[in-house]
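> 3D, please:
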Amino acid sequence: MANQYVDLETLKFLLYKVNNLQDVLDQERYAEYDQESVEMMLNSVKDFSDKELYPFFREMDEQPAHFKDGEIVVHPQVLKFMKAGGEMGLIASSFSYEHGGMQMPAMAAHASAFIQDAANNHLPGYIGLTVGSAELIAHFGSQELKDTYLPNMLSGKWGGTMCLTEPQAGSSLSDITTSATPDGDTYKIHGQKIFISGGDYQGADNIVHLVLARIKGAPAGTKGISLFVVPKKKPTADGSLTSNDVTVVADFEKMGQRGYCTTHLFFGDKENCEGWLVGEANKGLKYMFLMMNGARIGVGRGAAAIASAAYQASLNYANERPQGRKLTSTGKKDVNQEQTLIINHADVRRMLLLQKVITEGAQSLVLLTAKYHDLSIASATAEEREKYRLLLEIMTPLVKTYPSEAGIVSVNNGVQVLGGYGFCSEYILQQYLRDIRISAIYEGTTGIQSQDLLGRKVTMDNGKALQLLSEEITNTIKASMVHDSLKPYAKKLGDKLELTQQVLQSLMGFAMKGDYQRFLADATPFMEFFSTIVQSWLWLNIGLEAQNALVMGNKDYSSEFYESKIHAMEFYFKYELPKTLGLAEILMDNEKALTIGTDKEVFI
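Reported below is the predicted structural model:
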């Protein structure tokens, strides 16, 4: 049972070989790490996940977090996981040595977190939010804030959150009204926040909230937002904790990830909530985006992990479930034959292969984006750091969105593989489907990510990020042309790069005319179009690595393993990449089907 939620062999292949972790380990910042130490860490995390995460996965869904007597009650494993996360360095892994961290490459940290997410996606978010809020303090907080909060957060003694959303504002952060009134060296915080993941739970010593609020008299809109540290309990001079007037109002009961609490908080109900300004006033949103970008990679990683675990479950079922018989050469079934396993039916194999290409491609996307993050801070020259910063920028909306949206499709196919049993609570696929659905909403919805991609990232620095990404893709195309077996796929990808230019040329025409409503109206179809092409590049990379290994006689993995990757690449190019033609037709159609920006009203 312990091995059913993750394919560790594929994860390591994508980490070490396809995305070449060594490129990152060669940087001075990560000099104390090598592949052997990373391997030991991943194996240790897998053993831990087998014992402390996976066995509680169903139980946390059946015994969800809930609000009772003014507190959030969570499964006992939450506190145990937070403590272990501190002891094992799961929280401190990516922090620099100066902040008490382990200075581990993000590639390795995300690979570790992927295993945890696949084992039990209800738990890693508690650590993830603590990491994100601690990062903000480490990057922008005063020395006093760092000394006060980081040791307890990195040890897992205190949790952390990010508090952005408000009932009346939703994703429109320019409309937040939570206020901050100067009060000596601190501020009085007043307002409420909703959908706060890991916002409070029974038994936690303290929760450190990173809160966006508006100082009295600040400019309107996002330019007037500041960032504050607002702990549930204030540390005192003698080391004890005292109440800080942070009240839990409710816990949102969800269709999935039911063991991961999602709270409604009120700050300053008794006008006695104290907050400490982080960095400079009115720069809160800029600071928060550091955490949000990291969180977006984390959401994509979590979605990829859920989809991967679902694939393992449906693959296992297909290999055990006998039903029906194979077709004979006459096109008929011989009822005298024994029943065959459903994995031998062509349509089941198609669904399983779709799950495989989505999940493994999504894993590679997460690891590559993490690699760009590592190189953006650790490369030797400013020019290289800027190159990888731009690549990270354009990949971030993709890495959040593709695993989330395609992951839903993947898990949905997993349910279909099981047929009627997939719809029954006795089998785990229905839980994976419920759990993954939130991924397309977390940390900026698909629509928000799509507008960010088309409206900001594609056009940033006069298209420099897109140019750099195109160069990376072209390098893979050239390398693949060495193998006759890969030439057709390399050519198809090259044709799609040209199609991308045509699509963008068509869309940019609206932007150049000042018709930004029309320019962004089809941002979400563009996200699907562009993601599909980027995924074909990642699959060509996987196929290239596998083909090189076969030619060179590399024995790190079996020949069957390498051949399975090439076969999956071929499947992606046949069944997924052609979808871009229909999307391109939509994107280049000049009709205003949504009647955006016109006076015409159409009943919907």
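> from now on I want contacts and neighbour counts done on CA atoms only, so please keep to that.
Fine.
> wait, a strand at residue 249?
Yes. Checked against DSSP: H, G, I helix; E, B strand; the rest coil, residue 249 lies within a strand.
> surely residue 241 and residue 231 touch.
No. Look at residue 241 against residue 231 with C-alpha atoms under 8 Å: they stay out of range, at 9.9 Å.
> which one's more surrounded, these two?
Neighbours were counted for residue 241 and for residue 231 using other C-alpha atoms under 10 Å; residue 231 has more, 28 against 15.
> the more buried one: what's it in contact with?
The neighbourhood of residue 231, defined by C-alpha atoms under 8 Å, 6 or more residues apart in numbering, consists of 206, 207, 208, 209, 244, 246, 275.
> quick one: buried residues of the helix or strand encompassing residue 434?
Following DSSP states H and E, one finds residue 434 within helix 429-436. When burial is assessed from 16 or more other C-alpha atoms under 10 Å, helix 429-436 yields the following buried residues: 429, 430, 431, 432, 433, 434, 435, 436.
> need the residues you listed in a markdown table (columns: distance to residue 46).
Below are those laid out as a markdown table (distance: C-alpha to C-alpha, whole Å):
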| residue | distance to residue 46 |
| --- | --- |
| 429 | 21 |
| 430 | 24 |
| 431 | 22 |
| 432 | 20 |
| 433 | 23 |
| 434 | 24 |
| 435 | 21 |
| 436 | 21 |
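> quick one: neighbours of the residue nearest to residue 602 when sequence neighbours are not counted, just the number.
Residue nearest to residue 602 in three dimensions, not counting chain neighbours: residue 595, with 7.6 Å by C-alpha to C-alpha, 6 or more residues apart in numbering. In terms of burial, residue 595 registers 14 neighbours under the definition other C-alpha under 10 Å.
> now the second one, please; I'll put the structures next to each other:
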Amino acid sequence: MSDYIAPVKEISFVLNELAGLSQVCELPRFEDSSEDVVDAVLEEAGKFASGVLAPLNSVGDNEGAKCVDNAVQETAGFAEAYQQFVEGGWVALPCNPEFGGMGLPESVGMATMEMWNAANISFGLCPMLGQGAIGAIESHASDALKAIYLEKMVSGEWTGTMNLTEPQAGSDLAVVRSKAIPEGDHYLISGTKIFITWGDHQMTDNVVHLVLARTPDAPEGVKGISLFVVPKFLVNDDGSLGERNDAYAVSVEHKLGIHASPTCVMSFGDNGGAVGYLVGEENKGLAYMFTMMNHARLNVGAQGVAMSDRAYQHAVAYANDRVQGKAAGDKEKGTIIRHPDIRRMLMVMRSMTEASRAVCYVASSSFDMAHHGTDEEQRRLANARGELLTPIAKGWSTEISQEITSLGVQIHGGMGFVEETGAAQYLRDARITTIYEGTTGIQANDLIGRKLIRDQGQEFNRLIDEIRATQAEVAALGDEMATIASSLAQGADSLQQVANWVIEHHMDNPQLPGAVAVNFMMAAGTVIGGWLLAKGAVIATAKLAEDESFYSAKIITARFYAEQIMPRADAHVKMAESGSAMTMALADDQF
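All right, here's what the predicted structure looks like:
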């Protein structure tokens, strides 16, 4: 199996040149950050990912996590790796200095998150959920709860989880049944939660669960859900750990992939009630939890990028090593990277990975500016951009990772279908990314309903104007960039067309938005990805003399994407504009 090499230079390019890291680092919150500081962080993160996490990836896939006597035992080697992770301060990287964090931009945190997940996605899920829990507690909990939990969680000494889903309540949280009965200064929580990532393990002294439940007089539906902190071990007044709480992992799921990440069935209150502490106000739990969910959605988008990049690296290594046949125009047998169809697949993998990375990082950087900008209008516009891009970053990046990881198997030929070569693991691990933290359909409906229709395309049109501005820049560079310029012009027109069509026709019938949403999202992701690669190509043209190999590859990759990937957007637009009639035409019993 090939080793993982963190693409530090590529990540740095995207952060600095496309995601506007220099502007973010000028904000007062990030005044101690700089391009040099960030590059040093990325280098060290890359070393840790490659040297410590990557070697455990196949071990975790083969051994998995196990649940014995209501306790999860993580894969051998993970606890030692996690201790090194904590000692390196990696959990604290993007966290608030008030609670012991390093205070670096969230977009830098996403960059390191990509590396953790590319090296070992099962491991990477643990700190990803922890950082989301930190954000929810910091944003919504009382000062007393913050004082008890945040410093330990920011340091990584304690991990965090998100407990939403129940056996009868998948994405429909309106039917959550877990109960919270008030008792003095706390509540007694009872109920069963499923699909709880890293719901238990032995790597830390405590696990802090964020749990959705209903109080006795709560109204029905999502308006009656409250959020509670439920620790594995109760915390004494002096900060030491007290007795074991009534919250246990009763089993772990046997899954297609991410075997080393324990996906737990959690039982609360089997022995009288798990002690939980209310976060914020009663009946506002779903809104509070969305702080964590939105953070997780962006990072799952980065997981899609991570799986794509790992599969691409693996395929390139194999293509450079495997001797098979004589390529057209060659005089002797050579490695398969000489064959045009292998190169076509590698270029698809490379270009779509780079495009999705740019989409995710730009979305994350938008929130850095939205949360910490000094100008109110700047914050408003940045937040609107981040919110628009979030479902695309999550939905599109993970959908294309299915294609990219599948191409990785294809490049290996029959050996790709054999587990020992490792290519199949990336395909299996990537499959969950389109499902958890909101399926592709949920992301697409969010994009078309809340982000397009609700503001009548205002932010979407602003983005299209920026695409057209970049198209003019590209066109001015001459014939070499003509295919990029023409693809951007066509892409902007197609997106404008389908957005206007949706806004005009979404009231025609209630099923229309849902029927066309995924194609709308895939068109948007394709064009926005091409736009960001085009921006990168413009920058690369100006910097070509600094590093001819790196920057010429940026230009070639952008041109390939313009010629071979951007035409997909027109197809998605045509499918969207066909409406919902044939999607809904069959009777239920005809399926």
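> by contact count, what packs against the helix holding residue 434 of structure 1?
Under the contact definition 3 or more C-alpha pairs under 8 Å, 6 or more residues apart in numbering; DSSP states H and E, helix 429-436 of structure 1 sits against helix 284-318, helix 382-418.
> helix, strand or coil for the nearest residue to residue 164 of structure 1 once chain neighbours are set aside?
Ranked by C-alpha to C-alpha, 6+ apart and with sequence neighbours excluded, the top spatial neighbour of residue 164 of structure 1 is residue 212, at 5.7 Å. At residue 212 of structure 1 the chain is in strand, as set by three-state DSSP.
> and residue 212 of structure 1, how far from residue 127 of structure 1?
Distance from residue 212 of structure 1 to residue 127 of structure 1, counting by C-alpha to C-alpha, to the nearest Å: 20 Å.
> what span of structure 2 is the helix holding residue 434 of structure 1 aligned with?
Aligned using TM-score structural alignment, helix 429-436 of structure 1 spans residues 423-430 in structure 2.
> now the strands for the stretch 101-250 of structure 2?
With DSSP state E, counting those that start in this stretch applied, the stretch 101-250 of structure 2 shows strands at 158-163, 179-183, 186-197, 206-213, 226-231, 233-235, 241-244, 247-252, listed in chain order.
> which residue is nearest the centroid of structure 2?
Nearest to the mean C-alpha position of structure 2, counting by C-alpha atoms, centre = their mean, stands residue 300 at 2.0 Å.
> wait, it touches residue 392, no?
No. Taking contacts as C-alpha under 8 Å, residue 300 of structure 2 lies outside contact range of residue 392: 11.3 Å.
> residues touching residue 363 of structure 2, list them.
Contacts of residue 363 of structure 2 were listed using C-alpha under 8 Å, 6+ apart, and they are 298, 385, 386, 387, 389, 390, 393.
> which of those tops the neighbour count?
For the contacts of residue 363 of structure 2, the largest number of neighbours (other C-alpha under 10 Å) sits with residue 393, at 33 neighbours.
> any residues touching the match of helix 429-436 of structure 1, and which ones?
Applying C-alpha under 8 Å, 6+ apart, the contact partners of stretch 423-430 of structure 2 are 61, 121, 256-258, 303-304, 307, 310-311, 314-315, 398, 401-402, 405-406, 408-409, 412, 416-419.
> and stretch 287-306 of structure 1, by the same measure?
Contacts of stretch 287-306 of structure 1 with the rest of the structure, by C-alpha under 8 Å, 6+ apart, involve 6, 110, 114-115, 117-118, 121, 128-129, 132-133, 135-136, 140, 227, 359, 362-363, 366, 369-370, 396-397, 399-404, 407, 432, 435-436, 439, 442-443.
> coming back round to it: the strands of the stretch 101-250 of structure 2: which one's closest to residue 344 of structure 2?
With respect to residue 344 of structure 2, and counting by C-alpha to C-alpha, the nearest of the strands of the stretch 101-250 of structure 2 is strand 186-197 at 36.6 Å.
> what separates the equivalent of residue 542 of structure 2 over in structure 1 from residue 17 of structure 1, distance-wise?
Residue-level alignment of residue 542 of structure 2 against structure 1, with TM-score structural alignment as criterion, gives residue 548. Computed as C-alpha to C-alpha, the residue 548 of structure 1 to residue 17 of structure 1 distance reads 11 Å.
> now swap in residue 410 of structure 1 and tell me
Here the distance between residue 410 of structure 1 and residue 17 of structure 1 works out to 25 Å (C-alpha to C-alpha).
> neighbour count: the two, which is higher?
Legend: neighbour count by other C-alpha under 10 Å for residue 410 of structure 1 and residue 17, higher for residue 410 (29 against 16).
> mind listing what the aligned partner of the more buried one in structure 2 touches?
Under the alignment by TM-score structural alignment, residue 410 of structure 1 pairs with residue 404 in structure 2. Taking C-alpha under 8 Å, 6+ apart as the definition of contact, the neighbours of residue 404 of structure 2 are 308, 311, 312, 348, 349, 352, 353.
> from these, which is closest to residue 35 of structure 2?
For the contacts of residue 404 of structure 2, the closest approach to residue 35 of structure 2 (C-alpha to C-alpha) belongs to residue 353, at 23.2 Å.
> for that closest one, give me its contacts.
Applying C-alpha under 8 Å, 6+ apart, we find residue 353 of structure 2 in contact with 305, 308, 309, 401, 404.
> 6 Å instead, please
305, 308 (C-alpha atoms under 6 Å, 6 or more residues apart in numbering).
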